[in-house]
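J.: Got a predicted structure here, sequence first:
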Amino acid sequence: MPRPRRYLCCEPRYFDVRYAINPWMTEAARPGAEVDTDLAIAQWRTLVQAYRDHGHTVETVEPVPGLPDMVFAANAALTLDGRVFGSRFLAPERRPESAAYTSWFKAAGFDVQEPEPESVCEGEGDLVPVRGLVLAGTGFRTTPEAHREVQEFLGVPTVGLRLVDPYFYHLDTALFALDDENVAYYPGAFSPGSREVLRRLFPDAIVATRDDAMAFGLNSVSDGRHVFVAPDATGLIRQLERRGYRPVPVDLSELRRAGGGIKCCTQEVRS
């Protein structure tokens, strides 16, 4: 059954592709490939309305000029049982985002644990709570040191998963939680050992194709029944329907120019 969720989002008022820190941005930064900020805002508003139409609460953090990737709220933190583990970004261009989100969480009454100085942690981009665990991606952004810090802070076991394909630079581009017990994922994004871990933990998982993963189908958000999903991920949508989930297609193609999609734009506040 679906469960009402509380989401934190940030309007892409200053969205742009000004630097390249993943392959999607490299392609978007080619000459003549201008970003349509108005379209990005319109698509983002459609996502927010879809959440609200399905009974979820959406709160927003004020965007900051000069931070074009601040729309990707998932990277700001992991919140679980009312506790917030904050972010420290790998790319210098994104590091100021942490302070803006930390201010929002503190104003909302949360304490925020910051990663140690030597750690990189990119929030729900690489940290996915499911089945009483935190699946923890590494390989491109978040470091294993941060995984250990998350486990100590939250008291929840972390399971490290190594990403090996630069197009899937965050865990949330290659895997998402369908509900409290199961996931969907693309095996090719992971190292052989990590694929085996996922097979053992989630024998009934939905296994996506590379085409659906490249369409950002795995950068989805599920409330346990409704799955907010990229419309181009047609094979994944069919699999979801066969399993009894209700896909809610939302087009965020303009934000995909920076390597982001539905989940990237959505921080779940678990209080």
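T.: Sure thing, it's come through. All values reported here derive from a predicted model rather than from experimental measurement.

J.: For the rest of this, base every contact and every neighbour count on C-alpha atoms.
T.: Fine.

J.: can I assume Gly261 is in contact with Val250?
T.: No - counting by CA atoms under 8 Å, Gly261 stays clear of Val250, with 9.4 Å between them.

J.: Show me the common contact partners of these two, please.
T.: Ala230 (CA atoms under 8 Å, 6 or more residues apart in numbering).

J.: So between the two, which is more surrounded?
T.: Shown here are Gly261 and Val250; by other CA atoms under 10 Å, Gly261 has more neighbours (29 against 21).

J.: ok so that one is a strand residue?
T.: No - Gly261: not assigned to a strand; according to DSSP: H, G, I helix; E, B strand; the rest coil it is coil.

J.: here comes the other one, which I'd like you to weigh against the first:
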Amino acid sequence: MTTHAPGATARRYLMCEPTFYTVSYEINPWMHKDQPTETALAVQQWRRLRDTYLDLGHTVERIDPIPGLPDMVYAANGATVVDGIVYSARFRYPERQPEGPAYQKWFADRGFVTHTAARINEGEGDMLVVGRLVLAGTGFRTERSAHAEAQELFGHPVISLELVDPHYYHLDTALAVISSDPADPQVAYYPAAFSAGSRAVLEQLFPDALLATERDAQALGLNIVSDGQHVVHAPGAVDLAAKLRERGYDTIAVDTSELLKGGGGAKCCTLEIRS
């Protein structure tokens, strides 16, 4: 297996501007209601992230933010889209539950065939496409039974991975897809975020994976977006960025520190539309 950057491919992303962003409740360890948030700064950082994608030649679609849904900016949680099939999110916490129907309506209004989830799942937050596989997280948010539901819908093998550290409550906070090329799928992950059995599975599937340091993980440095050549990451992911450059990737640090107060980074803000 080779371990180099396969080259960029054009992507289509869905994003939601954080017009109503704040931290008004606590549903993960990153959130603290007593810590001030700056909505204007969150918008500024979000726009820089969006512009980075546009500068790289990608398409960015927008869903309108809804008052009272401050976490709607984390678009990756809104659905999972594989081969043009939309599997809607069904959120665990009541504060976020209206987001699932809002994202599903966006896709339905644009002619996508959407499927209402019967099981709790939080979209691409816990379902990451790697080649022909879907890696699926469980333990904190998404039910394991949703993995079976997704497999029946997508017709792709779904690999269940158990998360054990509440700071890494979604799979996309603990594992990053570097290349989804079926001929050479590449990931990076933080081993301590996973159960022993799940670590063994990852070692078998991805023996050449990049292993993130604790410093990377604590900066939410695995919450990255890669197009196969360019990797957009948090500035604090210094160790991971160095390893990526060694493999021939171009790394682009984009500050999402204000959005980190809600527990999200670049990937959380970015839902890939795979058609």
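T.: That came through fine. What you are looking at is a predicted structure, and each value in this text was computed from that prediction instead of being measured.

J.: Check which element follows the longest helix belonging to the first structure along the chain.
T.: When every helix of the first structure is counted residue by residue (DSSP state H), the longest turns out to be helix 37-53. Next in sequence after helix 37-53 of the first structure, counting helices and strands by DSSP states H and E, comes strand 57-60.

J.: Could you pull out the helices in the first structure for me?
T.: Under DSSP H, the first structure gives helices at 23-28, 37-53, 96-107, 144-154, 192-201, 210-214, 234-242.

J.: Indicate which one of those is closest to Val84 of the first structure.
T.: helix 96-107 (8.0 Å; CA to CA).

J.: list the helices and strands the closest one packs on?
T.: Helix 96-107 of the first structure is packed against strand 83-86, strand 112-113, with contacts defined by 3 or more CA pairs under 8 Å, 6 or more residues apart in numbering; DSSP states H and E.

J.: Please repeat the previous calculation with a cut-off of 10 Å.
T.: strand 6-9, strand 77-80, strand 83-86, strand 112-113 (3 or more CA pairs under 10 Å, 6 or more residues apart in numbering; DSSP states H and E).

J.: Can you give the contact residues for the first one?
T.: So that's strand 6-9 of the first structure. Applying CA atoms under 10 Å, 6 or more residues apart in numbering, the external contacts of strand 6-9 of the first structure come out as 44, 47-48, 51-52, 55-63, 70-74, 101, 104-105, 264-271.

J.: Now the longest helix of the first structure on the second structure. Mean distance?
T.: Following the fit onto the second structure, the mean deviation recorded for helix 37-53 of the first structure is 0.1 Å by mean CA distance after the TM-score superposition for the first structure.

J.: So which bit of the second structure is that helix matched to?
T.: Here helix 37-53 of the first structure aligns to the second structure at residues 39-55, judged by TM-score structural alignment.

J.: export the helices and strands packed on helix 96-107 of the first structure to CSV and tack on distance to Arg30 of the first structure and mean neighbour count?
T.: CSV is the format used below for those (distance: least, CA to CA, whole Å; neighbours: other CA atoms under 10 Å):
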stretch, distance to Arg30 of the first structure, mean neighbour count
strand 6-9, 28, 21
strand 77-80, 31, 24
strand 83-86, 33, 24
strand 112-113, 38, 18
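
J.: Figure out which of the ones you listed is closest to His226 of the first structure.
T.: strand 6-9 (14.7 Å).

J.: Which part of the second structure matches that closest one?
T.: So strand 6-9 of the first structure is aligned with residues 12-15, judged by TM-score structural alignment.

J.: Now which residue in the first structure aligns to Leu135 of the second structure?
T.: So Leu135 of the second structure corresponds to Leu135, using TM-score structural alignment.

J.: my guess is that match contacts Val128, does it?
T.: Yes - here Leu135 of the first structure reaches Val128: they are 5.0 Å apart, a contact under CA atoms under 10 Å.
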